[in-house]
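> How does the following fold in three dimensions:
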Amino acid sequence: MEIKKVENHKKQFLSLLLLADEQEDMVDKYIDKGVMYVLDDNGIKGECVITDEGGGVLEIKNIAILPKWQGKGYGRALIDFISAKYREKYSVLQVGTGDSPLTIPFYEKCGFTRSHSIKNFFTDNYNHPIYECDIQLVDMIYLQRKL
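This is a model prediction of the structure:
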């Protein structure tokens, strides 16, 4: 398994990015300023985009693993890689996600705890309802962990 930084042509991974953020104009808001990594294990299995939010906070803007490879430790491997690589420069790793029974427990297992939320984030920023596990996402939930 190898995790590689993507310097150019980040949109070649759009199908992966859209797994985690299904509206392309939302991806466009962070893809150029973010640092992208892909996880390659006999083929690309996942990706992660991170941004510097200031004040020692590094944010995971997008993390996605191909459905066929979910639940095999690749998401955790990306988070562990980011944590190890950036712990000298940042004090907090944060992620924003919908209040979903699929994603929140994953992040909690990776050592994140709930920090704050943005009310109506999904209804105010997306041009269609966003569903996960048959639940409409409304608020953005932020989780953080110390680096």
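
> CA only for contacts and neighbour counts going forward, please
Noted.

> hey, where'd the strands end up in this structure?
Here the chain has its strands, by DSSP state E, at 2-6, 35-40, 44-54, 57-65, 92-98, 113-118, 131-132, 135-136, 140-146.

> for the third one, packing partners?
In terms of contact count using 3 or more Cα pairs under 8 Å, 6 or more residues apart in numbering; DSSP states H and E, strand 44-54 is assigned the packing partners helix 14-20, strand 35-40, strand 57-65, helix 74-86.

> Which strands or helices does the last one pack on?
If you count contacts as 3+ Cα pairs under 8 Å, 6+ apart, helix 74-86 packs onto strand 44-54, strand 57-65.

> Determine which stretch of those is the most buried.
Most buried of the helices and strands packed on helix 74-86 by mean neighbour count (mean count of other Cα atoms under 10 Å) is strand 57-65; its value is a mean of 22.

> Before we compare anything, build this one as well:
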Amino acid sequence: MEIKEVKRNKKQYLSLLLLADEQENMVDRYLEHGTMYVLDDKGIKAECVVTDEGNGILEIKNIATDPDSQRRGYGKALIDFISSKYQGKYSVLQAGTGDSPLTVPFYEKCGFSRSHVVENFFTDNYDHPIYEAGIQLKDMVYLRKKLV
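Next up is the predicted model:
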């Protein structure tokens, strides 16, 4: 397994990016100024995009694993890699996600704790309803993990 940075042609991974953020114009808001990593394990299995949010905060804007490769530890491996790579350079790793019974527990298992909620984020910023695990997402939950 190898994790490598993608510096050019990030949209070649659009199918993976859209698994985590299903509206392309939302991906466009952070993709080019973000730092992208892909996890290769006999083929690309997962990706992650992080951005510098200022004040010592690094944010995971997008993280996704190919559906056929899920539940094999690839997402956690990316978070562990990011945490290790940026430890000492940032004080907090932050992730915003829908208030879903699938994603919030994943982040909590990776050492994140709830920080705050942005009400109606999905209804205000997407042109169609977003569903996960059969639940319409409305609010964005921010989770944080200390990197110091």
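
> How close are the two chains, by TM-score?
In this superposition the chains share a TM-score of 0.99, using TM-score structural alignment, normalised by the length of structure 1; 147 aligned residues with a Cα RMSD of 0.4 Å.

> re earlier: please identify the one among the helices and strands packed on strand 44-54 of structure 1 that comes closest to Asp28 of structure 1.
Checking those against Asp28 of structure 1 by Cα to Cα gives helix 14-20 as the closest, at 10.2 Å.

> which residues touch the closest one?
Here helix 14-20 of structure 1 makes contact (Cα atoms under 8 Å, 6 or more residues apart in numbering) with Glu24, Val27, Gly46, Glu47, Asn62, Ile63, Ala64, Ile65, Leu66.

> The fifth one and Phe81 of structure 1: what is the separation?
Using Cα to Cα, to the nearest Å, one gets 15 Å for the distance from Asn62 of structure 1 to Phe81 of structure 1.

> what's the answer for the third one, then?
The spacing between Gly46 of structure 1 and Phe81 of structure 1, counted by Cα to Cα, is 13 Å.

> ok so, going back, Serialize the helices and strands packed on strand 44-54 of structure 1 to a markdown table and add fields for distance to Pro101 of structure 1.
Shown next, in a markdown table, are those (distance: least, Cα to Cα, whole Å):
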| stretch | distance to Pro101 of structure 1 |
| --- | --- |
| helix 14-20 | 15 |
| strand 35-40 | 25 |
| strand 57-65 | 16 |
| helix 74-86 | 16 |
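
> ok, and which of those has the densest surroundings?
By mean neighbour count, with neighbours taken as mean count of other Cα under 10 Å, strand 57-65 ranks first of these at a mean of 22.

> just the angle between that strand and strand 92-98, please?
Angle of strand 57-65 of structure 1 versus strand 92-98, following axes from the mean of the first three to the mean of the last three Cα atoms, to 10 degrees, is 50 degrees.

> Mind giving me the packing neighbours of strand 57-65 of structure 1?
Strand 57-65 of structure 1 is packed against helix 14-20, strand 44-54, helix 74-86, strand 92-98, with contacts defined by 3+ Cα pairs under 8 Å, 6+ apart.

> for it, the distance to its chain's centre please.
3 Å (Cα atoms, centre = their mean, to the nearest Å).

> Report the mean deviation for it after fitting onto structure 2.
Mean deviation of strand 57-65 of structure 1 relative to structure 2 after superposition (mean Cα distance after the TM-score superposition for structure 1): 0.2 Å.
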